[in-house]
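Q: Need coordinates for the following:
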Amino acid sequence: MFKKLENVSRVQLIYYLIIALTALGLGLSNDVISNYFKDAYNITAYQRGLIEFPRELPGVLVIFIIASLSLFSDIRIAMVAQLLSIIGIITLGFFTPPFTIMLVFIFINSLGMHMFMPIKDSIGMSLIKDDDSIGKKMGQYKGLATIFTVLASILVFIGFRVGFFSFTSNIKWIFVISACILGIVFILFFALEKLIEKPIKSNKKINFVFRKEYKYYYILVVMWGVQKQIMIVYGPWVLIDLLNKRADTLAILSIIGSFVGVFFIPAVGRWIDKFGIKKLLYADALSFILVYLVYGLLSAGFSTGKLSTIGIPLFLAYMVLIFDKMSTQMGMIRTIYLRSIAVKSSDITPTLSLGLSLDHIVSIICAYLGGIIWSLWGPQYIFFLAASLSLVNLYVASKVKDDKFSKIGNGVQI
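A: The predicted structure is shown next:
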C-alpha cells in the first residue's frame, strides 16, 4: 500500500516537472519565434503570414500521425514528439539556413509541438482520479506552466539585454538551451512510463466524431483557430514591425502577463467548478471582442501616424497584449467542456485531435489572408474582422447547456 502511494506521488511529481520544463523550453523557442524571423531574415508582414503554413500544417496532420502510432502508448508518442521538437529547434540554433530550408526545420519542430498538444491533455486528465476536482487540477497544470513561462521570459529579457542571446549570431544559444530542456523532458517521460503500471492508451483511430453533441465544441475550436492566429501572429507583429520592439520588450510583457496568469489561471479552474462552463464561455467571448476592437483602433493609429508610438497609446498596446495573454489561457474551458459532453471517454483524445486539425486549417487560411489584408488595407482590419467573428462565440455560449462537467451529456458519470 505504501509503495503504491509512493508511486502515485512520484508519478504526479514527474508530470508536474514535465509540464514545467515543457513551458520553459517553449518559452525559449516558440514564444520568441517572431523576433527570430524579423532579426534573422528581415521578413515582411506578408511573408510572416506565409510562414504560418509550415508552422500550422502539422496541426492539420496530427490526427493522421497519431493514428499511425496507435500501437504506441500516449507517453511513447509524447517522447516521439519531444524528439521532433528537439531536432527542429537545435538545427536552427546551430545554423542559419536559407529561408526555404529554415521552413523545413520549423515544420519539424512544429510537428513535435502539435503532436504533444492533444497527448499532453490526454495524459494529464488520465492522471486525475477525482472528476469533481478536474477544474482545480487542470488549473494547477496551467498555473505551473505559467510560472515557468515567466521564468523563460525573464531569461529571454536578461539574455537579450546582456547580449548573450542574439538571432543574428552564428549560434542561437536560446534555441540550443531550449533543445536541452526538451531533452530532459524526454528523459522524464521515460521515467514516467516506468512508474505507471498500466500504459495510458487512448483511442487513436482516425475517428471523425461528428456527433451532434459535439457541434458547439467544433465551432469553438474553429473560432479559436481564427482568434489565436490573428492575435498570436499579428498582435506581436504590430510591436515588432510598426514600433520596432525587440525580444526583450516582448519578454517584459510576457513576464507581466504570465505573473498575473499565475493567479488568474488557477482562478479560472475554480470559477469553472463554481460558476459552470456556460458563464465562463460568455466571459471568454467578451474578452476576445474587447481585445480585438481596442487593438484594431490602436494599430490603425500607429500605421497612419495619428497616434504617438510612445506614451499612453504604447502603454495601451502593451496592456492589450497582456490581457490577451490571459484570455488565451482560458482555452482549458473548451477541453473541460468537451469532457462534460463526451458520449464516451474514449472519444476525448480523437476529438481533441480532430478539433486541433480544424483549428489549424482555419489558422493557415487566416494567417495567409491576414498578411494580404495587412499589406493591402492595413493591420487594423485584421483585428476588426476577428472582433466581428468573435460574436459567434457569444452565440455558442448562449446555446451551451450548463451541466456539471463531471457528467457526460446523457447524465451518466464518466
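Q: CA only for contacts and neighbour counts going forward, please
A: Noted.
Q: and the closest residue in space to residue 380 that isn't next to it in sequence, how many neighbours?
A: Among residues not flanking residue 380 along the chain, residue 296 sits closest, at 4.2 Å (Cα to Cα, 6 or more residues apart in numbering). Other residues lying near residue 296 total 23 when counted by other Cα atoms under 10 Å.
Q: what sits against residue 296?
A: 379, 380, 381, 382, 383, 384 (Cα atoms under 8 Å, 6 or more residues apart in numbering).
Q: helix or strand right after the one helix or strand it maps to?
A: Assessed by DSSP states H and E, residue 296 sits inside helix 277-304. Where DSSP H and E defines the elements, the next helix or strand beyond helix 277-304 is helix 312-328.
Q: One more, so I can put them side by side:
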Amino acid sequence: MNLSRRPEMFLFLLAAAMPVSFGVWQALLNNFAIERASFGGVEIGILQSLREIPGFLAFGAVLLLVLMREQTLALTSMLLLGIGTAVTGFFPSEIGLYCTTVLMSLGFHYYETINQSLSLQWFDKDEAAHKLGQLVAIRSFSSLVAFGLIWLALDVLNIEMEIVYLLGGGITIAITLFCWTVFPRIPEKVEQHKKLILRKRYWLYYALTFMGGARRQIFVVFAGFLMVEKFGFSAGEISIMFLANGALNMILAPKIGKLIGHWGERKALTLEYIGLIIVFSAYAFVSNPWIAVGLYIADHLLFSMAIAQKTYLQKIADPKDMASTAGVAFSINHVAAVVLPAAYGLLWMISPAAVFLTGAAMGGVSLVLARLIPSVPEPGREVVWKTGAAAPQ
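A: I've put the predicted structure just below:
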C-alpha cells in the first residue's frame, strides 16, 4: 500500500503524534513547575495565560501560507510542539518554562488550525463527520498510551521528569519526520486564500465557535477543580477519570461521527446543547462524587458532537476559504480563554454554582443558534429563520 497516495493517513499519523507531546507536557506541568521551578499561583497563572496567546493569534497561520504550503506548515508546527515539549525539562526556571510553553503552544495551536483546514479539504463531505470522529478516536488512543507510558516511566521505572519530557517530545518529532519523508507532497485540491477573510454569510459558524470556546473554558478550568476542591479527588483518581474519558472517546467518537452524518448538523448540535445545559445545571448542585464523574464523562462525549460545527462549515463555505476561516475561527474560539478564567475565578469565590449556571445559560444561547442551521446547509443557504426561509444574501 502506498501511504503517500492516502492523504487521510497523513492526518491520522499526526493525530497520533500530537497527544504524545501534549499529554506529557500537560500531565507533568504542575509537578515540574512546583518541584523544579518553585512556581506559585501567580507564576502558574501567568504561564497559562501565555499558553493561550498563540491560540488567540492562530489567524497568523494563514499569513504563513505565503511562505509555505499547508502540509509543510502542519509538519513544521508539529516539530515545534515536539521540540517545545522535549526541551521543557532542561529549563527549570520561571523564564525557561514561559519560553518552552509558548514554543509548545505555538506548535500545538498552529497545527490544530491547519489540521482543521486540511481535514475539511481532504475529507469528502459525505464521510467527513465519520473521518473526523476517527481522528478523535486516534487522539484518544494516543493519549491513553501517553498516560500509560508516563505512569510506567515515573512510578515503575523511576525515570526523571526531564527524561520523560524528552521522550514524549522525541516521539512526536520522530513521527513528524517520518510523515515528512513518506508524504513528500500531497496535491492541494484547491489553492487557499493567503489572507484573512471574514464573510458575513459565515456569521452563524463564528457565533457557534465563540460560544463553544466560552462554554468550554468554564468546564476545562472549573470542572476538574470542583472534583478536587469539593470531593477531594486525588491526582491518581483524576488520572483514572481521564483514562476512562479517553477509552470511551476512542470507542464512541467514530460512531458519533457516523450519527452526525446520518442526522445532520442541526439535530446533532441540538442534542449536544440540550445535553450540555443538563450537565452544567447538574454540576451546579451535584453532591455525589460518582454523579460528578458521570457528568464529567458525559460532557466529554457530548463535546465530540462539536464535529458538526466543522462539517457545517464544510458544507456552506467556499473551498478556498478553509484555511483562512480555520485561522479566524481558532482565534474567535480563544477570545474567551483570555478573559473568562480570571473573571470566573472571582465569581467562583462568591458562588461556584453560579459559574456552572452561566455555563448552562451559554448552552442555551448555543441551542438557539443551532436551531438556525438548515437541515441541508449549502452555499446560499447558511441560515434559516423560524419561517423556514433562507437568510437573504
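Q: that older thread, for the contacts of residue 296 of structure 1, give me a markdown table that also has distance to residue 221 of structure 1 and secondary structure.
A: Listed next are the contacts of residue 296 of structure 1 as a markdown table, based on distance: Cα to Cα, whole Å; DSSP: H, G, I helix; E, B strand; the rest coil:
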| residue | distance to residue 221 of structure 1 | secondary structure |
| --- | --- | --- |
| 379 | 24 | coil |
| 380 | 24 | helix |
| 381 | 22 | helix |
| 382 | 19 | helix |
| 383 | 18 | helix |
| 384 | 20 | helix |
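Q: Superpose on structure 1 and give me the mean offset of the helix or strand hosting residue 143 of structure 2.
A: In the assignment (DSSP H and E), residue 143 of structure 2 maps to helix 128-151. Compared with structure 1 after the fit, helix 128-151 of structure 2 shows a mean deviation of 2.2 Å (mean Cα distance after the TM-score superposition for structure 1).
Q: Show residues contacting that helix.
A: 11-12, 15-20, 23-24, 27, 119-120, 123, 164, 168, 243, 246-247, 249-258, 260-261, 304, 307-308, 311.
Q: Please identify the buried residues of it?
A: 128-147, 149-151 (16 or more other Cα atoms under 10 Å).
Q: where's the spatially most central residue of structure 2, which helix or strand?
A: Geometric centre of structure 2, nearest residue: residue 112, 7.4 Å, by Cα atoms, centre = their mean. Following DSSP H and E, one finds residue 112 of structure 2 within helix 94-122.
Q: what's the angle from that helix to helix 128-151?
A: 150 degrees (axes from the mean of the first three to the mean of the last three Cα atoms, to 10 degrees).
Q: Run through the neighbouring helices and strands of helix 94-122 of structure 2.
A: helix 7-35, helix 41-56, helix 60-63, helix 70-86, helix 128-151, helix 307-316, helix 322-350 (3 or more Cα pairs under 8 Å, 6 or more residues apart in numbering; DSSP states H and E).
Q: list the contacts for residue 113 of structure 2?
A: Contacts of residue 113 of structure 2 (Cα under 8 Å, 6+ apart): 58, 61, 323, 326, 327, 330.
Q: What does residue 126 of structure 1 correspond to in structure 2?
A: Superposed on structure 2 with TM-score structural alignment, residue 126 of structure 1 falls opposite residue 121.
Q: How many residues are close by its match?
A: 21.
Q: List the buried residues of stretch 369-386 of structure 1.
A: 369-374, 378-386.
Q: Apologies, that question was intended for stretch 69-89 of structure 2.
A: Applying 16+ other Cα under 10 Å to stretch 69-89 of structure 2 flags 70-89 as buried.
Q: cool, stretch 256-265 of structure 1 as well?
A: 256, 257, 258, 259, 260, 261, 262, 264, 265.
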